[in-house]
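1. got a predicted model here, sequence first, then my questions.
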Amino acid sequence: MASTQRLTSMTGFAARAGQAEGFTWSWELRSVNGKGFDLRFRMPDWLGALEADLRKQVSAIVSRGSVSLNLRISRDAGDNALEINPEALTRVLDAIAQIEDQAGSVGVNLTPASASDVMNFRGVMDAPQNRDASKGLLAALRADIAPLLDSFDAMRAAEGASLHAVLSRQLDEVETLTKTAQALLAARADDMRSSFEAAIARVMDSRADMDEARIAQEIAVLAVKSDVIEEIDRLHAHVTAARDLLASGIPVGRKLDFLCQEFNREANTLCSKAQNAQLTEIGLALKVLIDQMREQVQNVE
């Protein structure tokens, strides 16, 4: 199998065909994003012996996503002669006998079932492959599993590499916007000083109705409402954490999704505290960019 030390997409597809023992078959393996790991099979019941192997091998390379695996198989032309299924025939004949006995006990006469009637019951006549799979056929099908999964995993890795590139570029943009916001703080200080002094003046004008503790409290509240340094510091920290996750080589989709929520929280707070047109523009740009990141993260395993 391909190395797991990379970002992997939950979206993947692989197909494979083969033939052996007078049979022809085709595989289809596909996956889409999902909150957890959901694996579904679609194959003939008489090949149920394969399910355990398939589940084990798929689970070894997929930890998250909705996966479906389909196997279609048919006997080659010329080998499709129907045969009697003894077990099904016995069940049908027993049922007919029971029905005739009960009908006779109440005086109801039934038309005797003909051989052609019995043949038309489900399962009485079927192709040999609908009952048993030879060891040779099972071995040939099992040999197909590894190359099928290799192809599937290679596609998920390729999609993951594209996601890695997109997310890395978006994180660079987040970092650039955050640094721009940080640089604006000094220029914003003069405007904030004027509005802050005006706010304090309003508080002081009403000090006759307020004690010293209340005045100090109001001034502290104004200071907190205007301070965005913590939000900017946390945005920088989130960028570092996201880059570490991208480089970790393990499934990180859930963690990245949570981190996007934290990014969005800081961007929202930055907008609400901005009190500056340029800083507000940066906060809004961050929100748009973070939403785009989250769309990409939804596909990360």
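-> It's in.

2. only C-alpha atoms from now on, for both contacts and neighbour counts.
-> Noted.

3. wait, doesn't Asn242 sit right on Leu256?
-> Small correction: residue 242 is Ala, not Asn. Yes - counting by Cα atoms under 8 Å, Ala242 does reach Leu256; the two are 6.7 Å apart.

4. for the stretch 101-250 of the chain, what spans make up the helices?
-> Ranges of helices within the stretch 101-250 of the chain are 115-119, 135-205, 212-226, 229-246, based on DSSP state H, counting those that start in this stretch.

5. in stretch 137-156, what counts as buried?
-> Neighbour-count burial for stretch 137-156, counted by 16 or more other Cα atoms under 10 Å, picks out 137-138, 141, 144-145, 148-149, 151-156.

6. with distance to Ala199 as added columns, please give these in TSV.
-> TSV is the format used below for those (distance: Cα to Cα, whole Å):
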residue	distance to Ala199
Leu137	84
Leu138	81
Leu141	78
Asp144	75
Ile145	72
Leu148	69
Leu149	66
Ser151	66
Phe152	63
Asp153	61
Ala154	61
Met155	60
Arg156	57
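
7. which residues do Ala242 and Leu256 both contact?
-> Shared contacts of Ala242 and Leu256 (Cα atoms under 8 Å, 6 or more residues apart in numbering): none.

8. sorry, back to before: for the helices of the stretch 101-250 of the chain, give me CSV that also has distance to Leu54.
-> CSV is the format used below for these (distance: least, Cα to Cα, whole Å):
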stretch, distance to Leu54
helix 115-119, 35
helix 135-205, 7
helix 212-226, 57
helix 229-246, 29
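
9. helices and strands around the helix or strand harbouring Gly283, which ones?
-> Assigned by DSSP states H and E, Gly283 belongs to helix 277-297. Judged by 3 or more Cα pairs under 8 Å, 6 or more residues apart in numbering; DSSP states H and E, the packing partners of helix 277-297 are helix 135-205, helix 253-273.

10. okay, pairing it with this:
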Amino acid sequence: MTAFADGEINVENLTILCELRSVNHRYSDVSVKLPERLRFVEADVRRLIGDKLKRGKIECGLSYKKHPSAQSFNINPETVQKLLAATTEIETHMANPRPFSALDVLMFPGVQQDSETDRDELRDKIITLLNHTLDKMLDTRAREGAQLAGLLADRCEKIGQLVDAANLRMPEVLNNLRTKLIARVTELVAEPNFDRLEQELALMAQKLDVAEELDRLQTHVTEVTRALKQAEPIGRRLDFLMQEMNREANTLGSKSSDRDMTQISIDLKVLIEQMREQIQNIE
């Protein structure tokens, strides 16, 4: 979701400038910075950004500059008259009257006023500019998203390979456990009850069985692969899937009594964490 785009458009004697920045964020957080003259379009700007960007911390800045050829002094006569009347009254209280110069009057707040620009035309131009800038940002994010999709698909493939390796390893793990326990019991008991021992082994194997965890991991991998092909926001869904995959990998590790299975669990968690970090950049 990290991206930047800018653009500008001319309207009458002004050039309107737009800058958009987005960084990673779990939800949508839109911040808009506008000069007072453009404050009337804030609601339209927020609505348009919200329609096109569903996730990320987004900063939108709009500003304007006057064309050099349009520089002029537009005087507010009413303000000037009030200022001069106030000056006359103040001078009556001064021992040595010092009347303001014309330049002093010109610098007083409110004396100069901007020429009015048609608001409807200005709004239409700003929306056109914002749409264009948003499209540029979306193009940038789409290119980065395509690269991330490739990386995530590669890690999904590796997770699938680890799940297959765990499934192949599990029967041998249970058989090794059975052999070790029988040998140990035989050493300790002169005449072991093998029927009872088989029952205990069956219960232990049930507790150590990770078939369900491996099946769910494979299901989540399939869902991630499917989601990556969708043309809609999938970031939050992928966040949830990463949580579930990490839960299954942790359970696999906690049930493991075999070095190879423990290593598979660790490798799974490393891959899932790498994916989780990359998913923060996906809307």
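-> Ah, there it is. No experiment lies behind these values; they were computed from the predicted model shown.

11. of the buried residues of stretch 137-156 of the first structure, closest to Val203 of the first structure?
-> Arg156 (60.9 Å; Cα to Cα).

12. quick one: map that closest one onto the second structure.
-> By TM-score structural alignment, Arg156 of the first structure lines up with Arg141 in the second structure.

13. contacts only, for that match.
-> Going by Cα under 8 Å, 6+ apart, Arg141 of the second structure touches 1-3.

14. between the helices of the stretch 101-250 of the first structure, which gets nearest to Val32 of the first structure?
-> Judging the helices of the stretch 101-250 of the first structure by Cα to Cα, what sits closest to Val32 of the first structure is helix 135-205, at 10.3 Å.

15. just want the angle from that closest one to helix 253-273.
-> With axes from the mean of the first three to the mean of the last three Cα atoms, to 10 degrees defining the directions, helix 135-205 of the first structure sits at 20 degrees from helix 253-273.

16. helix 135-205 of the first structure to helix 277-297, inter-axis angle?
-> 160 degrees.

17. what residue of the second structure matches up with Val32 of the first structure?
-> Aligned partner of Val32 of the first structure by TM-score structural alignment: Val23.

18. neighbours around its match, how many?
-> 16 (other Cα atoms under 10 Å).

19. what about the residue lying closest to it once chain neighbours are set aside, neighbour count?
-> Among residues not flanking Val23 of the second structure along the chain, Thr2 sits closest, at 4.3 Å (Cα to Cα, 6 or more residues apart in numbering). Neighbour count of Thr2 of the second structure, defined by other Cα under 10 Å: 18.

20. show me the contacts for Thr2 of the second structure.
-> So Thr2 of the second structure contacts 21-24, 141, 281 (Cα under 8 Å, 6+ apart).

21. next one: the aligned partner of Leu289 of the first structure in the second structure from Asp135 of the second structure, what distance?
-> Counting by TM-score structural alignment, Leu289 of the first structure corresponds to Leu271 in the second structure. Using Cα to Cα, to the nearest Å, Leu271 of the second structure is found at 33 Å from Asp135 of the second structure.

22. same thing with Val224 of the second structure?
-> For Val224 of the second structure, the distance to Asp135 of the second structure - Cα to Cα - is 26 Å.

23. now Ile272 of the second structure
-> 32 Å.

24. select, out of the helices of the stretch 101-250 of the first structure, the one closest to Glu51 of the first structure.
-> helix 135-205 (10.3 Å).

25. tilt between the closest one and helix 212-226?
-> 140 degrees.

26. quick one: the strands in the stretch 1-150 of the first structure?
-> 12-20, 23-32, 37-42, 65-75, 83-84, 125-126 (DSSP state E, counting those that start in this stretch).

27. the fourth one aligns to what range in the second structure?
-> Using TM-score structural alignment, the residues of the second structure aligned to strand 65-75 of the first structure are 56-66.

28. that stretch against the first structure, how far on average?
-> Stretch 56-66 of the second structure, aligned to the first structure and superposed, deviates on average by 1.3 Å (mean Cα distance after the TM-score superposition for the first structure).

29. before we move on, what about stretch 174-188 of the second structure?
-> Mean for stretch 174-188 of the second structure is 4.7 Å (mean Cα distance after the TM-score superposition for the first structure).
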